[in-house]
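> Here is a sequence with its predicted model. Questions after.
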Amino acid sequence: MTSEHALPDGAPAASDPADGPARSRAQVVIDGIRQMITSGELTAGSRLPIERELGARLGVSRGPLREGVRALVILGILETRQGDGTYVTSLDAARLFEPLGMLAELQSPENSVHLLGVRRVLEPEAAAHAALRIGDEELEEAGRILDRGEALLADDEIDLEGTIDVDTEFHRLIATASGNPAFAAIIDALVSRTARARMWRAIHQHDAVHATQREHRAILDALAAHDPDRARIRMQVHVLGVEEFTASQFGGAEGEAEAAASALADDEPAAS
């Protein structure tokens, strides 16, 4: 790591005995670099101070220093460039939320219902935001995606993996159209990692793939009408269907899913 950047005066030097043994030396490094970024001393694209200087200011040896830096690299906060040092990344939402995708990937099938519950909270709001912002080009692209899905359903043997890809692409487009990078990053991580639950439903629930396509069309109609309330409700009902089915298969959340379904039943608009 090479640079003449100085650490801010407020950055923690060494771990204080009062911090206790639980606070590792690597954590001192993580906290110190994090403070450098939040204080504005380091910004996106900044190069870290040289290793010797950084270690001295934080009161840690080379081993813990490198361990802490590696942890921040994994989190997408830092990046190392061979022969050129270590830099703060662009800190964009997509990169910072990448570990969330790994967390979702590691969830067991019975716990996927919890991820679907998170989607039910986030995606309706993303759809409502998208309804106010989405442009003609994005609407046309969404229509092409759904047309591709309908072509898959017309085959004698439905390509389930293909329909899941269409589903994922459609949801990603809406999240991006919301104009909120955090929405887009979190939803992107969750949608791709809940594909197994959606595939399970497609295989075991009669007419699920056709119902999904109809729900997608209803969501698109609401987006095209730039109606945020209708887009929110359509998306909520859509995501709830997968959550409710998954809960019924693996247990643990039936009551919550059924309560949500009951609450939505009174608010759902007539089919478009």
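Looks like it arrived, so ask away.
> going forward, measure contacts between C-alpha atoms and count neighbours the same way
OK.
> so where do the helices sit in the stretch 51-200 of the chain?
Secondary structure of the stretch 51-200 of the chain, counting by DSSP state H, counting those that start in this stretch: helices at 51-58, 62-74, 93-96, 98-105, 112-133, 136-153, 160-177, 181-193, 195-204.
> Stretch 172-187: how far from the chain's middle?
Stretch 172-187 sits 9 Å away from the centroid of its parent chain (C-alpha atoms, centre = their mean, to the nearest Å).
> okay if I get the helices of the stretch 51-200 of the chain as CSV plus distance to residue 264 and mean neighbour count?
Shown next, in CSV, are the helices of the stretch 51-200 of the chain (distance: least, C-alpha to C-alpha, whole Å; neighbours: other C-alpha atoms under 10 Å):
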stretch, distance to residue 264, mean neighbour count
helix 51-58, 54, 18
helix 62-74, 40, 17
helix 93-96, 31, 16
helix 98-105, 26, 16
helix 112-133, 12, 22
helix 136-153, 25, 16
helix 160-177, 20, 20
helix 181-193, 22, 21
helix 195-204, 21, 18
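> putting a second one here so we can go through both:
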Amino acid sequence: MYRSHLLHRFNLMGQSHRSDETMLEDALRSLILQYIVDEGREIRDEGGLRKLPAMDELCRQLGISRGKLREELIAAEACGVVEMRPGDGTYVRPFDFYTPIRTLLLYSVALDRKNFYRYYELRTQLAAAFWMDATRKLTLEDKEELQRIVERAERRLGGDPVEIPHKEHRDFHLLTFAKLGNEFVLGLLRAYWDAYEAVGLHLYFDYSYYEAMWSSHGAMAEAIVAGQYDRGREVLIQHFTLLSDRLRGSSGTN
């Protein structure tokens, strides 16, 4: 039985001299996740998503009750691994690092707002480290869109009434890294913006702050379009200094 096969492998975890692949698989410690890994190629593809067998069949293969299987599926869905569709079945989603990170980040920020500032520090280091690789992969169309985003933001700031260009702010930074091709980095960066909104930093702060912020975004866009990626990175780091000052002020820290 498939469950016996898995349990035998899990029991080997205390043994040495195992291959890295076996250690990685054993570390999952989830029957449904391990099933998806092992049987991935055999799972039927429907409309671009792979459909798992019916629950009764899965229970039979895994040797567990429907209640236990449902618990595992709910946990897998929370991690973005599967999608349960009532009356239709359960589908395996494409790999998505963003969903579990977003959930855990928002939970941590709800527990302690200081966790946002800690995550912000991670985000700044991450963005600076991957800036060169990301911006060099941008297409001409991407670069032109960055300029259009800056123009839209400036129009909103200069309008009557003034509008906060938060969507443009998020779009600008995510587009900058969109071609990086690293789902882990992109997931961490996307989750940052959800936390940014959760703590209310997308709300009005000070007009001079937004003027300075979008001046730096304009300079970044110009540097990217000109192929001056080092210069763009310098502006990015200066931009983060501006944000850090704002965060220190809003958190009441020095």
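Nice, thanks for sending it over. The structure presented is a predicted model; accordingly, all values stated were derived computationally and were not measured.
> that older thread, between the helices of the stretch 51-200 of structure 1, which one is closest to residue 213 of structure 1.
Closest approach to residue 213 of structure 1 among the helices of the stretch 51-200 of structure 1 is made by helix 136-153 (7.3 Å; C-alpha to C-alpha).
> okay, the angle between the closest one and helix 160-177?
Here the directions of helix 136-153 of structure 1 and helix 160-177 differ by 170 degrees (axes from the mean of the first three to the mean of the last three C-alpha atoms, to 10 degrees).
> For residue 29 of structure 1, find the nearest of the helices of the stretch 51-200 of structure 1.
Checking those against residue 29 of structure 1 by C-alpha to C-alpha gives helix 62-74 as the closest, at 5.3 Å.
> List of residues touching that closest one?
The contact list for helix 62-74 of structure 1 (C-alpha atoms under 8 Å, 6 or more residues apart in numbering) reads 25-30, 51-52, 55, 78-80, 99.
> so where is that helix in structure 2?
Mapping helix 62-74 of structure 1 onto structure 2 (TM-score structural alignment) gives residues 66-78.
> Touching, residue 95 of structure 2 and residue 49? I think so.
No - counting by C-alpha atoms under 8 Å, residue 95 of structure 2 does not reach residue 49; the two are 11.3 Å apart.
> which one of the two has more residues nearby?
Taking neighbours as other C-alpha atoms under 10 Å, residue 95 of structure 2 and residue 49 compare with residue 49 leading, 16 against 12.
> Where in structure 1 does stretch 133-143 of structure 2 fall?
Using TM-score structural alignment, stretch 133-143 of structure 2 pairs with 129-139 in structure 1.
> Would you mind measuring the gap between the ends of the matching stretch?
End-to-end span of stretch 129-139 of structure 1 (C-alpha to C-alpha, to the nearest Å): 14 Å.
> Can you tell me what sits against stretch 80-93 of structure 1?
The contact list for stretch 80-93 of structure 1, computed with C-alpha under 8 Å, 6+ apart, reads 1-2, 42-48, 50, 73, 76-79, 181-182, 185.
> redo that, cut-off 7 Å
Contacts of stretch 80-93 of structure 1 from elsewhere in the structure, counted by C-alpha atoms under 7 Å, 6 or more residues apart in numbering, are 1-2, 43-48, 76-79, 181-182, 185.
> One more: stretch 164-180 of structure 2?
Here stretch 164-180 of structure 2 makes contact (C-alpha under 7 Å, 6+ apart) with 133-135, 137-138, 146, 149, 153, 156-157, 193, 202, 204.
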